[in-house]
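Asker: Mind folding the following:
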Amino acid sequence: MFSNFSIVRSTILPSCLGAVLAALVATPSFAADDQAATVYNPADLAWLMAASGMVMMMQVGFLLLEAGMVRSKNSINVAQKNLLDFVFGVVAFAAVGFMLAFGKTGWLPFGVDGDLFFLQQTDSWVAGFFVFQVMFCGTAATIVSGAVAERMKLVAYVFGSIVLSALIYPIFVHWAWGTALGPNSGAFLANLGFVDFAGSTVVHATGGWIALAACMVLGPRLGRFDANGRPVRIAGHNPVLSTTGALILFFGWIGFNGGSTLKASLDVAPIIMNTVLAGGMGTCVGYLLGFKQDGVVLPEKSLAGMLGALVAVTAGCHVLEPGGALLIGALGAAVAVYGNQFVEEYMKVDDAVGAIGVHAFAGVAGTLALALLAPVEHLPAGSRLGQLYVQVFGSALNFYWSFGLGYAFFYALDRLIQIRVSAPVEEIGLNIAEHGTRLGVGHVEDALSELVGGTADLSHRLTVDPGDEAEKLTRLFNSLMDTIQQEERGRSELQSLIRDQEESDRVAALANATFEAIVMHENGLIIDGNEQLGLLVGLPLDQLIG
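Answerer: So this is what the prediction gives:
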């Protein structure tokens, strides 16, 4: 993002840092520099704020994409995860994350700056820059929500979002983009010439590797793999919703990449052009690969192609030519589609929405490929092999940092609070278990399936929630169960009468077959007898009874 468009201040922060918070608060910062030293163009700030709004729309896109790609019984939970990771991430990034990412490096490998701690002192430009950056932080956090969908507890996910936003993401940002507010010795990747303009690695791969770590700790959803370990496709309940979300993400990516210039300059147009070209090419490739693999067009393949391409071009959209953007778009799409296949078939990892292939694998592919496809004169290292070396180093460091800390965190958290829901909760869905509400008529469909399969309890009735969209259908189902239960009770009573009559006939036949008179009486009153009794007395049996 910032290697070509850094904002250079005229004064350098003194590097006196203390080890305790009191000393930190007293530390001078970039934000406290003399504002008269740098004059900012209001148009630059206006473009940055507009781009921030477009990036925030990506939260809506991720919400719709992921909610549509899971089953309806979990879609409310996924939507809540997308909401909460953003708002908790905003607070965590404002508190310490922004300082760790862009504060002046001292004796620690991250920024420490009292004026950026809880944003205590910021001028208009730094405030606008924070708004733009917190949207990037929210994007990195929300990548995890789709991958762990349908089985991670909401509270565990919120804890993960806080740690990602306050620690894991900001520190790597410091290494790669830490020169954004001025020269910074701790931004060693940026100083080496690592190129990641808008975050193929810094944002997307970070979120993707943490998602992989979380999925490995969680394990797969129930029924995701058969007895032989083969993956079983669990289709989302609303591909239309997912497609809408993906298109909103495409729109947001214009601000994601275009806004990373940090100014309203002529560079914005070619950056957005490369972004659109890559996204279009990636969708085409995803469609073709999906049709080749499945014989039909599964919606998730086209969407993976689109998003994988956009992720891949994000690193080099400012240095690529149109042909290079198209090639990286095709590469990102292929890596996303085949990467997700590798994750589920060979790693046996259950990623509910394909986030790992799209964000981690395609992010790395785009970060590396720019060294081979961008014009050499645009590469800071001055040669393709030299630039490739720097890109490989940065990508590898990102994997070890993000996956390593992510796995350690979720593993430790699982030992403390058990981050996965129980099997019964997973069966009924997290909408009901964690939010006390439901979406759609899935519960009625399940009850009907049990009824048709002959495993239903006829005394079971569904709870009727007044005002619920399934209220009428639920009442009809309960009425059907009432009718079936009444008919079953009548049938049982009729069968009981038939059995009693058959038993009576057998007893009568046995009694009539004897040569002795048999009489049954109660308190001197004859209530039954056999034919021999009538012959003995000389009266018909019906006159003797009673």
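Asker: hey, let's count contacts and neighbours off CA atoms from now on
Answerer: Fine.
Asker: just the strands in the protein please.
Answerer: Using DSSP state E, the strands of the chain run over residues 519-522, 525-529.
Asker: Tell me which other helices or strands the first one touches.
Answerer: The one in question is strand 519-522. Contacting strand 519-522 under the criterion 3 or more Cα pairs under 8 Å, 6 or more residues apart in numbering; DSSP states H and E are the following elements: strand 525-529.
Asker: gap between the strand it packs on and the chain center?
Answerer: Centre-to-centre, strand 525-529 and its host chain are 79 Å apart (Cα atoms, centre = their mean, to the nearest Å).
Asker: List the buried residues for that strand?
Answerer: In terms of neighbour count (16 or more other Cα atoms under 10 Å), strand 525-529 has its buried residues at 528, 529.
Asker: go on, stretch 117-134?
Answerer: 117-119, 122, 125-126, 128-134.
Asker: Ok, stretch 413-426 next?
Answerer: Going by 16+ other Cα under 10 Å, stretch 413-426 has these buried residues: 418, 419, 420, 421, 425, 426.
Asker: how about this one, so we can line them up?
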Amino acid sequence: MNTTDSLSSLMIILSTALVLFMQAGFLCVESGLTRSKNSINVAIKNITDFGIATIFYWLIGFGIMFGVTFQGWIGLDSFAPTWEGESADFMSGFFIFELVFCGTAATIVSGAVAERLKFQGYLMITFLVSVVIYPFVGHWIWKGLLPNSGEGWLEAIGFLDFAGSTVVHSVGGWVSLAALIVIGPRLGRYDENGNPVQINPSNLPMAMLGGIILWFGWIGFNGGSALNFDGRVTSIIMNTLLAAGAGLVIALFVGWKFEGYPEPIAPLNGSLAGLVAITAGCDAVTAREAIFIGAVGGALVKPAEALLNRFHIDDAVGAIPVHLVAGIWGTLAVGIFGKGEFLVQLLGVVIVGIFAFGLTYIILFSINKFFHLRVSIEEEKDGLNISEHKARTDLIDLLIVMEKQKKTGDLTDDVPVEPFTEVGQIAIQYNKVLAKVRETLAANEAARQQIEEAFENIALEQNRAERLLLNILPDSVAQELKGEENKVIAKSFQEVTILFADIVGFTRISESMTPHQVVEMLNMIISVFDRLTDKYGLEKIKTIGDAYMVVGGVPNPLPNHADAIAGFALDIQNQIKKFTWKTGEPLQMRMGINSGPVVAGVIGEKKFIYDIWGDAVNVASRLESHGIPGKIQISERTAKLLDGRFELEERGEIEVKGKGNLFTYFLHNRRSNQFSFS
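Answerer: Below you'll find the model as predicted:
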């Protein structure tokens, strides 16, 4: 073996290791983007699918993919292969390189169907991908990778897919799509109106780490596909990383434009989409073309997610936008920028889609008729860690024991303590409470009676304190504040609606009134406003003099917060007209309304209040101060949320101090009186 052959063999081995390491990347991405109660299940699937792929791809899949061809459709030999002689080194290296690609195709499905598919069902899908779908598609497109062994039928007509945008990624995406349609969305993913509900990931830093690992592995994925250590390898790797960077940047800004803030998952999936897109043509395009291909791949992620949500297809990690949509685009891009014919590339995409999606859907639909592929509702609520693998954690063990004590009333034994963990500290404190309870229960009847009387007195004082506290803070915040001493309470809310209202000329006119009269009038007005907040489910934040601030959507989510604030504004506008100054002049208010993200919480140690902060609050305040007496001025963002349910008048652009020019509207009336604000 000469030096060049040795370097090529070494490159294949190193590339195989890099692609295999991508399994760790997929594990991190998928477990990080799903909930912690399912993370063990995701991890087990990622390690198990590669083991299954290894055995069955060796037994059957490799022979179908690279055996002697039958008219370019299927291989007929090389099942359970062993090689001897001069070709042994190359063929063994070639086999393991193709094997890790097979494992990648199977792993793509894991993240898409996470949190609801039975483990047995996932093993069936892995077997189907490893033995049938990936080998058949690979035979049609990559059979000619082995010298002097014939070509697959798509390859023979000129279809090109250098490293697997279609063979690996689109195949995994098509299989994922078929599986998702059969098993349906996760519980709670869509509300009663069909609107998507965000299911928060458990560990975004872990997911980002997985993304970095996948970038690293893709160097072997694309670079190793050259199969020879020649001058192409470095340019292939350069194109790969350029496309990833372009996909990241474009996806970040597209998501920013859609949501109004930089989404944390957008750069992750955008970069992966760029990598998938360039995989088909990384050997055949220039650096500038690679950047364009990756950028389009990243730009397609957000629209693809929106399309899936429209049809209630719940992809837990974005596998279909990243692997299927970007894979299709990357394959077609070869016909635009590379060496292939566009119509041939399009034909290959369609044929592979029909085969991979159609066969998977028919098989899974049929199996699901007799063996339910999805876990039960209760199992899904408990999480697949427990329901599928009985993989309990120290927290779960603690909760099980506490639940048993609650049901039986038997407090004889302490709960288990896992040392050096937060849960262990909770258990220690809980056991101290149990010890005190057992000591109390052992006291004589007279002592028990004294304790009961003491608790009655404490309860009375607690009720009094509770009523006072709930008049200052929202119930949920008050409960949280009581739970831990010296705790800073603060939460972020992605979308709320804020109203600022101010009585016009109050300071000037109140100068002619006594302090008692000023307070009495303010009390009457504010009391009317306060009662209306209960009607609409809103949270009063504060009053400063005659200024009034209220918000919809904190601390409890309010899906129609903009409608509720708009209705509240119209009602207080009508109510304020019932009040007049002693001169007979009616009272008027300026109001400003804006929607956006805020942070809400309690700060300080004395005379604390529940307050909100953020630029959305500042804009609402500016809209009030730059408003017109008797008018309700709203921002463009709030106007979009009201979506034709209220009568609006364009005011146009106004110059707002510290904000520049803002386009605003006046709110006049609701179009229909049939609204529910509960």
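Asker: I'd like the TM-score for the two structures, please.
Answerer: The TM-score (TM-score structural alignment, normalised by the length of the first structure) is 0.75; 443 aligned residues with a Cα RMSD of 3.1 Å.
Asker: closest to residue 497 of the first structure out of the strands of the first structure?
Answerer: Checking the strands of the first structure against residue 497 of the first structure by Cα to Cα gives strand 525-529 as the closest, at 19.2 Å.
Asker: Pull up the aligned stretch in the second structure for the closest one.
Answerer: Under TM-score structural alignment, strand 525-529 of the first structure has no counterpart anywhere in the second structure.
Asker: what does stretch 416-429 of the first structure rub up against?
Answerer: 73-74, 150-153, 156-157, 218, 222, 410, 413-414, 433 (Cα atoms under 8 Å, 6 or more residues apart in numbering).
Asker: for stretch 67-80 of the first structure, same thing?
Answerer: In contact with stretch 67-80 of the first structure (Cα under 8 Å, 6+ apart) are residues 63-64, 66, 145-146, 149-150, 154, 234-242, 352-353, 428-432, 434-435, 438-440, 442.
Asker: what stretch of the second structure lies opposite it in the alignment?
Answerer: Going by TM-score structural alignment, stretch 67-80 of the first structure sits over residues 31-44 in the second structure.
Asker: buried stuff in that stretch?
Answerer: Neighbour-count burial for stretch 31-44 of the second structure [16+ other Cα under 10 Å]: 31-43.
Asker: any idea how far the residue opposite residue 65 of the second structure in the first structure once aligned lies from residue 112 of the first structure?
Answerer: Aligned by TM-score structural alignment, residue 65 of the second structure pairs with residue 101 of the first structure. According to Cα to Cα, to the nearest Å, residue 101 of the first structure stands 9 Å off from residue 112 of the first structure.
Asker: The helix ranked longest in the first structure - contacts with which helices or strands?
Answerer: In the first structure, taking DSSP state H as the definition, the longest helix is helix 471-512. Packed against helix 471-512 of the first structure by the contact rule (3+ Cα pairs under 8 Å, 6+ apart) you find helix 442-452.
Asker: returning to what we had before: where helices are concerned, which of the contacts of stretch 67-80 of the first structure count?
Answerer: Per DSSP H, the subset of the contacts of stretch 67-80 of the first structure in helices is 63-64, 66, 145-146, 154, 239-242, 428, 430-432, 434-435, 442.
Asker: Just the buried subset of the residues you listed, please.
Answerer: If we count by 16+ other Cα under 10 Å, those have these buried: 63-64, 66, 145-146, 154, 239, 241-242, 430-432, 434, 442.
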